[in-house]
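In: please work out how this folds:
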Amino acid sequence: MRHSLDVFRLIIDVESPVFIGNGSEISKKEYLQLRGGQLAILDIEKLYMYLKKRHMEDAFEAFMLKKEKESLEQWFYNMHLKTEDVKDCFKYIVKSDSVSLQKGTPQQIFPFVKDPYGKPYVPGSSVKGMLRTILLGADIIQNSEKYACEARYFEKNLKESHPRNRKLLNQDILKIEAMRFRYLNRSENSRDAVHDALSGCVISDSDPLDIKDLVVCQRIEKHVDGKERRLNVLRECLKPGTHICCSMTLDRSLCQLKPDEVKNAVAIFGKRYYDDYMRKFPSKIAYAKDRVFLGGGCGFVSKTIVYPMFPGMKGVRVTQEIFEKKGVPRKHMHDRDLEYGVSPHILKCTSLQKQLMPMGACRLRLEN
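Out: So this is what the prediction gives:
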């Protein structure tokens, strides 16, 4: 049987830093600070071989194994080594912008995901996961009566659940997803993932990007009252102006999704996200019908369907209760979310060229 395939070009224009990690860390013993706000990430094997030629391998091994918080830069200074001496050991150089760290604390960097050739890229699974949440959220907003029964069960199970339950509401969310996506008759088990219509939507990994598209950004928490808190967390992020290009292939025997449906869902989901969450924080980012939030550090609201299902203050109360039941530490003060009128009451941000901006803001385009 011949399948009809429609292929579209999906372009995501980065507005504020986007972070998608590879699950590893670059410790402060693996990079050097350069002039001009740049960081050099070292190839440790090459560095070791260079030091071995200078009979310094024992000192280097001792440095790498000891638990003290000495950085590679400090060790170089103590060993009378110059950055210029180890240029051939650089893996790559990345720009660092508006970083302000507390001294004496670990300053590891969370690297961006890269292909086998060392090029950063955006996995198609990250883009598809974002679109799946948007499509589901928009359908809930447009057809609230359709999901009314599941919303009541959601609230009931939340109230009756045990504290510190890490799998809280997983089954409820799967049922809600099934109502939107699992309508294919491909097996007898109605909960089987083979029924999912989005199995007919394949989004490729992005075209390879360049190391020059990366910038190291610091995590900043912006409180709803306007206060800012800088954390000693550094991430390699795609910088504003980067264009993420993927292909979206739709198997028409399984998936009837249309480009206009995607664009409309982005506008509807984004409006609820802005009205119930983003506008509560002082920010220069206004609502835009084609805006999406991609990657890590965007926060709870952009990745869940709580506010689409429970708009306004009801969403604040439900979100607060989710944090409480999941055992989020009391130091985060989610017990005051109702008082603040938003939950969570922290917007995850970063700073570039001394301008504060939320993480992961992008504009989405679909082309034939």
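
In: going forward, measure contacts between C-alpha atoms and count neighbours the same way
Out: Fine.

In: for this protein, which segments count as strands?
Out: Assigned by DSSP state E, the chain shows strands spanning 5-14, 31-34, 38-42, 90-96, 109-110, 201-203, 214-223, 228-238, 243-251, 291-293, 346-352, 355-358, 361-367.

In: show me what the third one is packed up against.
Out: What it means is strand 38-42. Where contact means 3 or more Cα pairs under 8 Å, 6 or more residues apart in numbering; DSSP states H and E, strand 38-42 is packed against strand 31-34, strand 90-96.

In: now distance to Thr249 too, for those strands, in a markdown table please.
Out: Below are these laid out as a markdown table (distance: least, Cα to Cα, whole Å):
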| stretch | distance to Thr249 |
| --- | --- |
| strand 31-34 | 40 |
| strand 90-96 | 34 |
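
In: need the contact list for the residue nearest the centre of the chain.
Out: Nearest residue to the geometric centre of the chain (Cα atoms, centre = their mean): Gly296, 1.5 Å. Shown in contact with Gly296 (Cα atoms under 8 Å, 6 or more residues apart in numbering): 18-21, 360.

In: ditto for Lys82
Out: Contact analysis of Lys82 by Cα under 8 Å, 6+ apart lists Phe76.

In: try it again with 10 Å
Out: 73, 76 (Cα atoms under 10 Å, 6 or more residues apart in numbering).

In: distance check, it against Ser27.
Out: According to Cα to Cα, to the nearest Å, Lys82 and Ser27 sit 20 Å apart.

In: and for Tyr117?
Out: 21 Å.

In: mind checking the end-to-end distance for stretch 295-303?
Out: Counting by Cα to Cα, the terminal residues of stretch 295-303 are separated by 9 Å.

In: now that stretch: buried residues?
Out: Neighbour-count burial for stretch 295-303, with 16 or more other Cα atoms under 10 Å as criterion, is recorded at 295-299, 301-303.

In: reformat those residues as JSON lines; add distance to Arg182.
Out: Converted to JSON lines, the buried residues of stretch 295-303 look like this (distance: Cα to Cα, whole Å):
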{"residue": "Gly295", "distance to Arg182": "25"}
{"residue": "Gly296", "distance to Arg182": "27"}
{"residue": "Gly297", "distance to Arg182": "29"}
{"residue": "Cys298", "distance to Arg182": "27"}
{"residue": "Gly299", "distance to Arg182": "27"}
{"residue": "Val301", "distance to Arg182": "24"}
{"residue": "Ser302", "distance to Arg182": "23"}
{"residue": "Lys303", "distance to Arg182": "20"}
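
In: to compare against the first, here's the next sequence to fold:
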Amino acid sequence: DAMIKTEKWEHKTYELTCISPIHIGNGELLKQYEYIFTKDRNQQRVYFLDKAKWMTFLVRHNLIDDYAQSVFSGRMNLYGWLQSQRIGSLSAIIREVCNASADVYLVRERQQRVNDISRQVKTPDGIPYIPGSTLKGAIRSAILFHDIRQHPEAYLPFWNRIKAAMEARNRRQMRDLAQNIERQAFTRLKQQKNRPDDALQSVMKGLAVSDAMLVGHERDTVILQKYDVSSIRREGLKGHPLALFRECIPAGRKFRFSMTLDKDIARLIGITSLDDVWQWVRDYLAFGLAQERGVFGHEYKGEFEESKLADIRLGGGTGFLSKTVYYALAPKGEGRTVLANFFDDVLFTRRNCHHHKTKDDRLTPRTLKLAWADNDRWILGLAAVKEVASC
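Out: Modelled structure (predicted):
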């Protein structure tokens, strides 16, 4: 047993299994002229360009000007453009200029094309992984949620200020309040020489989380269409396939990572062990899923049944403070109304964009993020985590 058996430190290794596809973006958004999309009766596939090889190819065939002109002309499809150049077989070109590929699953078979693709974070040699910062961010939200639930009286003053900021539609004040709430939860260590520094004083210093690296050799990814289901009063549930595609880690992939806890620091926020941390993470996920199940559970029974296996939800933007944390802050009954106003008037100001106020029954925001591949359907971003013996 390689566990560090000291009073102060606890160290464990974990295996994470993707219950549903997971997308952790690397910040790169590919346009249609930056990848090759092929489609036949049985398979749709995207081939990713190796930028250096692609430039070499364009220079060798004297195509840089033509390519640039086509890009600036508007909606350019690289597959069609390459075919029109008549410079050899497409499969030979793909072998020469591409360094990775992924199967594509469209929600609607009618849709013939792929739009922008958000890339998955990978190692320099192209292997998908889950950054430790992503795991730690999800854990951090769970700890914040738990602290608010345990000490509501400490956070109650924030709620009235949040309500006022929401009613005044003051986004900057909302962000400042969100930072203050986090400071209240995490800033437990003494200041160094009277220099306030949130990172140095944060109890999160007491938790180290490694990157989660792939177990096994299947490094393939899949391209899934963003699909949100909305709950609309009187109209039931409506699904929207959106014109954004995400490169995802497929369901079933396994990853290994480790965590180290400084128990002296963690104790300041009521954590005595890594098992405590994971219990809080599970409670946080269960609360969020229960909110969603109340609205979507009847229609998506199987997906919610499968979600019971999950310990954590990863990826997918949830804003600067997640709705689950806001729910924990709000006194019972007040949360929905105030949050509905806020999401309508402040976050979604485009006309006809969301209409939470008039249409939401029980949940704000009112969307469930799903992933589809062939006949499979999941709640996006769910993973199970179990302790394993460190090697």
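
In: about what we covered before: turn the contacts of Gly296 of structure 1 into a markdown table, columns for distance to Tyr153 of structure 1 and neighbour count.
Out: As requested, the contacts of Gly296 of structure 1 are exported to a markdown table (distance: Cα to Cα, whole Å; neighbours: other Cα atoms under 10 Å):
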| residue | distance to Tyr153 of structure 1 | neighbour count |
| --- | --- | --- |
| Val18 | 35 | 30 |
| Phe19 | 34 | 27 |
| Ile20 | 33 | 24 |
| Gly21 | 35 | 18 |
| Gly360 | 32 | 28 |
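
In: ok, and these in structure 2?
Out: Compared against structure 2 with both residues aligned by TM-score structural alignment, their matches' Cα atoms under 8 Å, the contacts of Gly296 of structure 1 retain 19-20, 360.

In: so which of these is the closest to Glu367 of structure 1?
Out: Within these, proximity to Glu367 of structure 1 (Cα to Cα) peaks at Gly360, which comes in at 21.7 Å.

In: that closest one maps to what in structure 2?
Out: By TM-score structural alignment, Gly360 of structure 1 lines up with Gly381 in structure 2.

In: and that match, how far is that from Thr13 of structure 2?
Out: 21 Å.

In: could the helices and strands packed on strand 38-42 of structure 1 go into TSV alongside distance to Ile220 of structure 1 and mean neighbour count?
Out: Output for these, formatted as TSV (distance: least, Cα to Cα, whole Å; neighbours: other Cα atoms under 10 Å):
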stretch	distance to Ile220 of structure 1	mean neighbour count
strand 31-34	21	19
strand 90-96	15	18
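
In: looking at those strands, which is nearest to Leu234 of structure 1?
Out: strand 90-96 (9.4 Å).

In: find me the equivalent region of that closest one in structure 2.
Out: With TM-score structural alignment as the criterion, strand 90-96 of structure 1 aligns to 98-104.

In: average distance between that stretch and structure 1?
Out: Following the fit onto structure 1, the mean deviation recorded for stretch 98-104 of structure 2 is 1.2 Å by mean Cα distance after the TM-score superposition for structure 1.

In: is it true that Val209 of structure 2 touches Ala138?
Out: No - using Cα atoms under 10 Å, Val209 of structure 2 is not in contact with Ala138, being 11.3 Å away.

In: neighbours of Asn352 of structure 2, how many?
Out: Neighbour count of Asn352 of structure 2, defined by other Cα atoms under 10 Å: 8.

In: that older thread, higher neighbour count, Tyr117 and Ser27 of structure 1?
Out: Using other Cα under 10 Å, the more surrounded residue of Tyr117 of structure 1 and Ser27 is Ser27, with 15 against 7.

In: pretty sure the more buried one sits against Ile44.
Out: No - counting by Cα under 10 Å, Ser27 of structure 1 sits too far from Ile44 to count as a contact (11.3 Å).

In: would you mind finding the longest helix in structure 2?
Out: Counting residues, the longest helix found in structure 2 (DSSP state H) is helix 274-296.

In: angle of that one against strand 9-18?
Out: 30 degrees (axes from the mean of the first three to the mean of the last three Cα atoms, to 10 degrees).

In: can you name the farthest residue from the center of structure 1?
Out: Quick read of structure 1 (Cα atoms, centre = their mean): farthest out is His55, 43.3 Å.

In: tell me the contacts of it?
Out: Met49.

In: show me the helices in structure 2, by range?
Out: Using DSSP H, helices in structure 2 cover 51-60, 64-72, 78-85, 90-97, 132-150, 152-167, 171-186, 198-201, 263-266, 274-296, 301-307, 323-329, 335-342, 356-359.

In: quick one: contacts for the residue nearest to Val18 of structure 1 when sequence neighbours are not counted?
Out: Distances taken as Cα to Cα, 6 or more residues apart in numbering put Gly360 closest to Val18 of structure 1, at 4.4 Å, once the chain neighbours are dropped. Gly360 of structure 1 is in contact with 14-20, 237-240, 292-299, 302, 348-350, counting by Cα under 10 Å, 6+ apart.

In: so how far is Arg54 of structure 1 from Gly360 of structure 1?
Out: 45 Å.

In: now swap in Val262 of structure 1 and tell me
Out: According to Cα to Cα, Val262 of structure 1 and Arg54 of structure 1 sit 59 Å apart.

In: and for Leu347 of structure 1?
Out: As judged by Cα to Cα, Leu347 of structure 1 and Arg54 of structure 1 stand 49 Å apart.

In: next one: Glu73 of structure 1
Out: 18 Å.

In: next one: Gly21 of structure 1
Out: The value you get for Gly21 of structure 1 to Arg54 of structure 1, if Cα to Cα is used, is 35 Å.
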